[in-house]
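Colleague: Just a sequence and a predicted model for now, questions to come.
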Amino acid sequence: MAYLQPLHQRCTFNTERLLIKSLNSQLFNEDSKRLYTRKVLALLTPTVTNSLPSEWQNITSYEEANNWWQQRIKESCFLSIQLKSNNEVIGFVFLYDDETKKRQLDLHIGYLLGESYWAKGYGSELIKGLVNLSSG
């Protein structure tokens, strides 16, 4: 049986305008952890989280945001969505792999984008990139 890299290593990819990469690969010191905690606080506005699970809503403190991203890393392959043009983090991808099925990947996908990045085609571009990644 061929060895497969962990999901978070296999799911780093680029699209025309986006860089999608594992958060694990970007959290290498306290400064980077603080940066992502602040990004979570900025992106998880009430409008963005309105239809998301209740524990993803009302994140208003640094501690809550820090706990939120740490929990996402534990439960999923947690990826950042960044603009190629300036490396700005505009959202996150969550991949949940069901490894109970042998020889078949059962992947559940979720993503969120900051409000100011809605209606610009980023979500469609992200999903197309994921589809191309899985079929290539």
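Modeller: Sure, I can see it. Here the structure is a predicted model, which means the values were calculated and not measured.
Colleague: When you work out contacts or count neighbours from here on, use the C-alpha atoms and nothing else.
Modeller: Will do.
Colleague: and the next element down the chain from the helix or strand hosting residue 70?
Modeller: Applying DSSP states H and E as the criterion places residue 70 in helix 62-75. Per DSSP H and E, the first helix or strand lying C-terminal to helix 62-75 is strand 77-83.
Colleague: How many residues are close by residue 132?
Modeller: Other residues near residue 132 come to 12 when the count uses other Cα atoms under 10 Å.
Colleague: and the lengthiest strand in the chain, what other elements does it pack with?
Modeller: Looking only at the chain and at elements set by DSSP state E, the strand with the highest residue count is strand 89-98. With contacts defined as 3 or more Cα pairs under 8 Å, 6 or more residues apart in numbering; DSSP states H and E, strand 89-98 has these neighbours: helix 30-43, strand 77-83, strand 106-113.
Colleague: Can you point out the buried residues in that strand?
Modeller: 89, 90, 91, 92, 93, 94, 95, 96, 97 (16 or more other Cα atoms under 10 Å).
Colleague: and here's the other structure:
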Amino acid sequence: MEFKNTFQLIHEFVHAVIQQINPSVAGLKWLDEGIAEYASKQLEEDIKSRSTFNDYPTLRQLESGSVYFDEAGSTAYLYSGILIKYIVDEYGIDALNKIIRTPTNIEVIMKASTENIYEQWVKYLEDKKWLR
């Protein structure tokens, strides 16, 4: 229980730092929560506690923001964190830093359309490369 509280404190601290860097990130819930999930190491714990990963969201669900998070609960945080892990694993931490600063330029930064980024992320999920 002690670790869970520590992860939560770090998660909230990450939000505070991201808001100082770029307040507009809060408008992209998957990005805001995904970064906090990833950076706080909650993602690692959440992955360990799951046995299946076949309930990933559609692109539209991710783009719906709070609607998806309200419906999916902790699952939304998990997949947002895995999406951030995908960005870091496949494009590098510098790409994530650029996305934080200018999230509207994600397609330029990642040199792919939103749809293509989503399709590649689903392949990443299905290949389970991120579990290794």
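Modeller: Everything's here; your move. These numbers were taken from a predicted model, which means no experiment stands behind them.
Colleague: TM-score of the superposition?
Modeller: After superposition, the two chains reach a TM-score of 0.31 (TM-score structural alignment, normalised by the length of structure 2), with 70 aligned residues with a Cα RMSD of 4.8 Å.
Colleague: follow-up on the earlier one: now for the helices and strands packed on strand 89-98 of structure 1, which one comes closest to residue 7 of structure 1?
Modeller: Minimum separation from residue 7 of structure 1 across these (Cα to Cα) falls at strand 77-83, 6.6 Å.
Colleague: which helices and strands does the closest one pack with?
Modeller: In terms of contacts (3+ Cα pairs under 8 Å, 6+ apart), strand 77-83 of structure 1 is packed against helix 7-10, strand 18-22, strand 89-98.
Colleague: what do you get if the cut-off is 7 Å, keeping everything else the same?
Modeller: In terms of contacts (3 or more Cα pairs under 7 Å, 6 or more residues apart in numbering; DSSP states H and E), strand 77-83 of structure 1 is packed against strand 18-22, strand 89-98.
Colleague: Please identify which of the ones you listed is closest to residue 128 of structure 1.
Modeller: Residue 128 of structure 1 lies closest, by Cα to Cα, to one member of these: strand 18-22, at 11.4 Å.
Colleague: Please identify the buried residues of the top helix by length along structure 2?
Modeller: Longest helix in structure 2 by number of residues, with DSSP state H as the criterion: helix 2-21. Judged by neighbour count using 16+ other Cα under 10 Å, the buried positions of helix 2-21 of structure 2 are 7, 8, 10, 11, 14, 15, 18.
Colleague: Then stretch 124-136 of structure 1?
Modeller: Judged by neighbour count using 16+ other Cα under 10 Å, the buried positions of stretch 124-136 of structure 1 are 125, 126, 129, 130.
Colleague: Tabulate the residues you listed (a markdown table), appending distance to residue 79 of structure 1.
Modeller: What follows is the buried residues of stretch 124-136 of structure 1, written out as a markdown table (distance: Cα to Cα, whole Å):
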| residue | distance to residue 79 of structure 1 |
| --- | --- |
| 125 | 15 |
| 126 | 11 |
| 129 | 13 |
| 130 | 12 |
